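Student: Everything below, folded, please.
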Amino acid sequence: MNEKQAQILKLKQDKDAVIMAHYYVADDIQEIADYVGDSYYLSEMATKVSEKTIVLCGVSFMGESAKLLNPDKKVLLPDASADCPMAHMATVEKIKEIRKKYKDDVAVVCYVNSTAELKANSDVCVTSSNALKVVKALPNKVIYFIPDQHLGTYISKQVPEKKFIFNDGGCPVHTMLTKADILSALEAHPGAKVLVHPECKEEVTDLADYVGSTSGIIEYATNSDAAEFIIVTELGVMYELKRRNPEKSFYAAGQHQICDDMKKVTLDKIISVLEQDDEGLIMSADFMDKANAPLKRMLELSR
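Tutor: Here you go, the predicted structure:
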């Protein structure tokens, strides 16, 4: 443990704070976080912690979700500019247009990687680990899936009885990975298992041995008898993969599997936000009630 990590652990105790980190942030942060996980896990754990302050090491929508689920807690973001481009790739206007056309037949299903405003105008939120379960549980015949068309497409193939309407959006890190990248990686590592996040394009998921959330990829690799894996998601996940499986080998699928926004979060910024100890994320009570409803419904339907 280095000096900055030790300083964070002391500050955390002094401020009655808990450190939550996504798998995509830097290794030195994952190493000292109280909870490390994917979006679903962090959303779930945010409702269970007793500390008065949550330091959310990830991008802005994750901090918003933690605040919506815990209106009485202080939620601090080490870097408020750390954002998710995909979170803004849908519009309230389009949601209203779809609702007007399909009325009660449609459910607006909002991937948790979205702004609080989009959540507030949706029926239910989902993550990559629970989307299939939640969509199947909905009574509606039509699903408007926002903002990620690729996760929506992947889920739609498993629920053919429902009509899906897709939004033109996607994660820049995952969508830049191509079929050619996977084939090239397999040529370099023949026999390796291909583990793919469902935010990737269909041409990529079609080549996978396993498609699933970040936590699902980690579990699959850990439980598999295979010794080599090609990882088709953001490379921050390598820390946990190697920690759990030091005897196995993991390879990147392409050249650019890094989310620059996730990497904005640093030890120095965590120290700074804990020392400043300002009021954190603020939203109006009415807005929070509206935006929290689809998150709470997600947790209920995925249990």
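
Student: hey, let's count contacts and neighbours off CA atoms from now on
Tutor: OK.

Student: How about residues contacting stretch 75-82?
Tutor: 53-60, 63, 66-67, 261-262, 264-266, 269-270, 272-273, 279-281 (CA atoms under 8 Å, 6 or more residues apart in numbering).

Student: rerun at 7 Å
Tutor: Outside stretch 75-82, the residues that touch it by CA atoms under 7 Å, 6 or more residues apart in numbering are 53-57, 59-60, 63, 67, 261-262, 264-265, 269-270, 273, 280-281.

Student: Can you check the distance spanned by stretch 75-87, start to finish?
Tutor: Using CA to CA, to the nearest Å, the end-to-end distance of stretch 75-87 comes to 19 Å.

Student: What residues sit buried inside it?
Tutor: 75-79, 82-84, 86-87 (16 or more other CA atoms under 10 Å).

Student: Could you save those residues as CSV and add columns showing distance to S43?
Tutor: Below are these laid out as CSV (distance: CA to CA, whole Å):
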residue, distance to S43
V75, 13
L76, 15
L77, 15
P78, 18
D79, 19
A82, 18
D83, 17
C84, 16
M86, 18
A87, 16
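
Student: to compare against the first, here's another:
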Amino acid sequence: MTATATDSTSRQAWAEEVRRLAEERDAVILAHNYQRPEIQDVAHHTGDSLALSRLAAQVEARTIVFCGVHFMAETAKILAPEKTVLLPDPNAGCSLADTITAEDVRAWKAEHPGAVVVAYVNTTAAVKAETDICCTSSNAADVIRSIPEDREILFLPDQFLGAHVKRVTGRENIHVWMGECHVHAGIDGHTLRERVDSEPDAEVYVHPECGCATSALYLVGSGAVPQERVKVLSTGGMLDAAERTDAAKVLIATETGMLHQLRNANGTTQFEAVNDRAECHYMKMIDPEKLLNSLRNGTTEITVDADVSERARRSVERMVSIGSPSRGGE
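Tutor: This is a model prediction of the structure:
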């Protein structure tokens, strides 16, 4: 049996070995919604990065194997500092998190003294440590509304989520960092309009990180598409909506790994990607072989500087206390 074998017998043997090693190591396997299907299926828990990090802090297991990207494993370590957190591939990064550094945040704050810094959870621990409060895509608007209206806000790092929050809150004193996830940015308005036109009866779920989020709301506002057909949702919101919908087809504007969870949640609706090339190569870096290696050899342990961790934890805990990140904060 090899970890990369594709036949069902080998896949089952691999999964049994993964679970055996996890029990032996007193480890819990957490997998993000964008991971490979076989990684999602073998994990003890699958979800968005914040929900999984909160689980990491609650589970009794001494070791967390986080199948996601680096900032997610960091967040788990911040919320569960006493646990060992492993990331099966240390090179699994994030193009969005890479668009801003702690130095950038300090310089931006110096230009806007007194402003409140709000950071999307998709950021490094060092950036979170420079932040007043974090947010997810599902509670970003609630976080913004919790801030006095006369206070300037610096929102980072995602420009599309920032623009969405400005629209739904009506706040004008929000400065938005011009970062983006290269995968979500590639799901553009032109592609969305083409798919919506070709599928006149389909519902559309759009992640607010996507480059097409503005176009989606324009289509609704202009009357080109009925409002009930288009929903701007976090990943967890998509899962909730998928469980309730009776639509024959739903078009999904987010990373394609999400389709696996949606299809598992509702076997009668057809779920299709708005852009079937919207695949994050960082998320797909963790494969069966790397997961086995992590469990066998303890690779790769994630650590966070104690001072950075303490400051970052405050901004994350403030986020958790406002609104509801639900099971899908991203």
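
Student: where does I230 of the first structure land in three-state SS?
Tutor: strand (DSSP: H, G, I helix; E, B strand; the rest coil).

Student: I64 of the second structure: what's it in contact with?
Tutor: By CA under 7 Å, 6+ apart, the contact list for I64 of the second structure reads 27-29, 56, 84-86.

Student: same thing but 8 Å
Tutor: 27-30, 56, 83-86 are the contacts of I64 of the second structure under CA under 8 Å, 6+ apart.

Student: what's the answer for K74 of the first structure, then?
Tutor: So K74 of the first structure contacts 52-54, 67, 279-281 (CA under 8 Å, 6+ apart).

Student: ok, the residues you listed in the second structure: which stay?
Tutor: On the basis of both residues aligned by TM-score structural alignment, their matches' CA atoms under 8 Å, what survives of the contacts of K74 of the first structure in the second structure is 52-54, 67, 280-281.

Student: Just give me the residue closest to the centre of the first structure.
Tutor: Centroid-nearest residue in the first structure, with CA atoms, centre = their mean: S39, separated by 3.7 Å.

Student: was I right about that residue contacting E64?
Tutor: No - using CA atoms under 8 Å, S39 of the first structure is not in contact with E64; the gap is 11.7 Å.

Student: circling back to that earlier point, nearest to K4 of the first structure, of the buried residues of stretch 75-87 of the first structure?
Tutor: P78 (14.3 Å; CA to CA).

Student: tell me the secondary structure for the closest one?
Tutor: P78 of the first structure ends up coil, using three-state DSSP.

Student: residue in the second structure matching it?
Tutor: When the second structure is aligned by TM-score structural alignment, the residue opposite P78 of the first structure is P88.

Student: What spatial separation is found between that match and S137 of the second structure?
Tutor: 26 Å.

Student: just the buried members of the contacts of K74 of the first structure?
Tutor: When the contacts of K74 of the first structure are checked against 16+ other CA under 10 Å, the ones flagged as buried are 53-54, 67, 280-281.

Student: Using a markdown table, lay out those residues together with distance to Y24 of the first structure and secondary structure.
Tutor: Formatted as a markdown table, those follow (distance: CA to CA, whole Å; DSSP: H, G, I helix; E, B strand; the rest coil):
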| residue | distance to Y24 of the first structure | secondary structure |
| --- | --- | --- |
| T53 | 22 | strand |
| I54 | 18 | strand |
| K67 | 20 | helix |
| G280 | 22 | coil |
| L281 | 22 | coil |
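
Student: Which single one of these is nearest to E228 of the first structure?
Tutor: Distances from E228 of the first structure to those, taken as CA to CA, are shortest for I54 (36.3 Å).

Student: Show me what that closest one aligns to in the second structure.
Tutor: I54 of the first structure maps onto I64 in the second structure, by TM-score structural alignment.

Student: again, but for F166 of the first structure
Tutor: With TM-score structural alignment as the criterion, F166 of the first structure pairs with V176.

Student: wait, that match sits on G162?
Tutor: Yes - between V176 of the second structure and G162 there is a contact under CA under 8 Å: 5.8 Å.

Student: who has more neighbours, those two?
Tutor: G162 (27 against 20; other CA atoms under 10 Å).

Student: Between its first and last residues, how far does stretch 56-70 of the second structure reach?
Tutor: The first residue of stretch 56-70 of the second structure is 15 Å away from its last residue (CA to CA).

Student: Quick check: the residue nearest to K162 of the first structure when sequence neighbours are not counted vs L9 of the first structure, distance?
Tutor: The spatially closest residue to K162 of the first structure, leaving aside those adjacent along the chain, is K141, at 5.2 Å (CA to CA, 6 or more residues apart in numbering). Note on K141 of the first structure: its distance to L9 of the first structure, by CA to CA, is 49 Å.
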